[in-house]
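**Student:** Sharing a model prediction with you, sequence too.
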Amino acid sequence: MAAFRSVLNVANSAKLALSSRTMASHPLAGLLGRLNHVAIATPDLEKSANFYKSLGAKVSEAVPQKEHGVYTVFVELPNSKIELLHPFGEKSPIQAFLNKNKDGGMHHICIEVRCIDEAVKAVRDKKIRTLGEKPKIGAHGKPVMFLHPKDCGGVLIELEQE
């Protein structure tokens, strides 16, 4: 039995080493942190907020983000957040999204990074385009940078400094 446990421990150690080596060799290993939020564009902010309230979630009030052309509502979950987005102003990028997606839908995901400046340099070094020259202050009051969806598997990614 002891020999069997020893073989099992060696196999598990090898599996762990292989999986961590695979992740560590990824070009963005160590850069990306936890998922901060998933953003959903919605044509009816009140209806969407009430949906999550009815499920017992803590839901913030709508906050206008004039510089980004959106209203935001945050839905707090135990391990992350959902950000509801609704157009604010005539040139809202969310209105353009809703023109193509009448019922709304997932707009972007936000991933935390330790240092936004290091992250921006790293993604640019890897030929991943950013949407903007320098980080802006996002809805959480922290620096953010969006990455071009064509360079990110079709997903708009927001990097946010921890």
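**Tutor:** Looks like it arrived, so ask away. Residues are numbered from 1 along each chain as shown.
**Student:** CA atoms for contacts and neighbours, from now on please.
**Tutor:** OK.
**Student:** how near is His107 to Ala122?
**Tutor:** Using CA to CA, to the nearest Å, one obtains 24 Å as the distance from His107 to Ala122.
**Student:** So these two - more neighbours on which side?
**Tutor:** Neighbour count, other CA atoms under 10 Å: between His107 and Ala122, His107 has more, with 19 against 15.
**Student:** so that one, which of the three states?
**Tutor:** When the structure is reduced to helix, strand and coil (DSSP: H, G, I helix; E, B strand; the rest coil), His107 reads as strand.
**Student:** ok, it touching Ile40?
**Tutor:** Yes - checked against CA atoms under 8 Å, the pair His107 and Ile40 is within contact range at 5.2 Å.
**Student:** What is the neighbour count of the nearest residue to Leu32 once chain neighbours are set aside?
**Tutor:** With CA to CA, 6 or more residues apart in numbering as the measure, Val113 is the residue that lies nearest to Leu32, at 5.2 Å, once sequence neighbours are left out. Counted with other CA under 10 Å, residues neighbouring Val113 total 23.
**Student:** Go ahead and flag the most central residue of the chain.
**Tutor:** Note on the chain: the residue nearest the mean C-alpha position is Cys110, at 1.5 Å, using CA atoms, centre = their mean.
**Student:** For the helix or strand where Phe97 lies, name the packing helices and strands.
**Tutor:** Secondary-structure element containing Phe97, defined by DSSP states H and E: helix 93-100. In this structure, helix 93-100 makes packing contacts with strand 32-41, strand 81-87, judged by 3 or more CA pairs under 8 Å, 6 or more residues apart in numbering; DSSP states H and E.
**Student:** take the one below as the second:
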Amino acid sequence: MFNAFSIGRSALASRAFSTSALSGLLGKLNHVAIACPDLEKASAFYKNLGANVSEAMPQKEHGVYTVFVNLGNSKIELLHPLGEKSPIAAFLEKNKAGGIHHVCIEVGDINKAIKTVKSLGIRTIGDEAKIGAHGKPVIFLHPKDCLGVLTELEQA
């Protein structure tokens, strides 16, 4: 039978992320990052819903301010540009109201994860892990190799 589910399933089966080589490599969803043109307004939105919201923290190496909304089982990371060369500024130029920027998935061993994804032909942004907003090593995977989604891997 020809239906949308079977089309989606077969399309995904041909993508690198659906291979068994990543089985056991990927852990839980750490956060979904949202680029925000107004960080105070975005923070207030989640505070008004009763969420535990952190203060804004500058991440100079990454060119962003981050705010974390703790949801218990996961987080939302609010991002706002820091400096003229911020990748978030470029994102907001194209998406004036903001929007989902990336997803972050935990891995047990970041170096093994980098080696595995590269062996599968998945491009990384940068050659090695950098320290991310949680003080842990992270690396980003190219969205063109990840179903159109910028994906961050973070050492658990």
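**Tutor:** Received the coordinates, thanks. As the structure is a computational prediction, the values presented were derived from the model and not from experiment.
**Student:** follow-up on the earlier one: run a quick check on the residue nearest to the centre of the first structure versus Gln161, I expect a contact.
**Tutor:** No - the pair Cys110 of the first structure / Gln161 is not scored as a contact, 10.2 Å apart, by CA under 8 Å.
**Student:** about what we covered before: spatially nearest residue to the aligned partner of the residue nearest to the centre of the first structure in the second structure (excluding sequence neighbours)?
**Tutor:** Pairing criterion TM-score structural alignment: the partner of Cys110 of the first structure within the second structure is identified as Cys104. The spatial neighbour of Cys104 of the second structure that comes closest, neighbours along the chain excluded (CA to CA, 6+ apart), is Glu152 at 4.5 Å.
**Student:** Which stretch of the second structure lines up against the helix holding Phe97 of the first structure?
**Tutor:** Using TM-score structural alignment, the partner range for helix 93-100 of the first structure is residues 87-94.
**Student:** how much does the matching stretch stray from the first structure?
**Tutor:** After superposition onto the first structure, the average distance of stretch 87-94 of the second structure to its aligned residues comes to 0.1 Å, using mean CA distance after the TM-score superposition for the first structure.
**Student:** Need the contact partners of that stretch.
**Tutor:** Among residues not part of stretch 87-94 of the second structure, those counted as contacts by CA atoms under 8 Å, 6 or more residues apart in numbering are 35-37, 63-64, 79-81, 98, 101.
**Student:** before we move on, what about stretch 24-37 of the second structure?
**Tutor:** So stretch 24-37 of the second structure is in contact with 42, 74-80, 88, 91-92, 96-109, 113, going by CA under 8 Å, 6+ apart.
**Student:** Swap in 6 Å and give it another go.
**Tutor:** Outside stretch 24-37 of the second structure, the residues that touch it by CA atoms under 6 Å, 6 or more residues apart in numbering are 74-80, 98-107.
**Student:** Buried members of these into PyMOL, please.
**Tutor:** Selecting only the buried members of the contacts of stretch 24-37 of the second structure in PyMOL, with burial defined as 16 or more other CA atoms under 10 Å, works like this:
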select buried, resi 75+76+77+78+79+80+98+99+100+101+102+103+104+105+106+107
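**Student:** ranges for the helices of the second structure?
**Tutor:** In the second structure, helices defined by DSSP state H lie at 4-13, 39-48, 87-94, 110-119, listed in chain order.
**Student:** Next, the buried residues of the first one.
**Tutor:** Along helix 4-13 of the second structure, no position meets the burial threshold by neighbour count (16+ other CA under 10 Å).
**Student:** which bit of the first structure covers it?
**Tutor:** No residues of the first structure are matched to helix 4-13 of the second structure when aligned by TM-score structural alignment.
**Student:** who does that helix touch, helix- and strand-wise?
**Tutor:** Using 3 or more CA pairs under 6 Å, 6 or more residues apart in numbering; DSSP states H and E, no helix or strand is in contact with helix 4-13 of the second structure.
**Student:** Identify whichever of the helices and strands packed on helix 93-100 of the first structure lies nearest to Lys53 of the first structure.
**Tutor:** In terms of CA to CA, the element of these nearest to Lys53 of the first structure is strand 81-87, at 12.3 Å.
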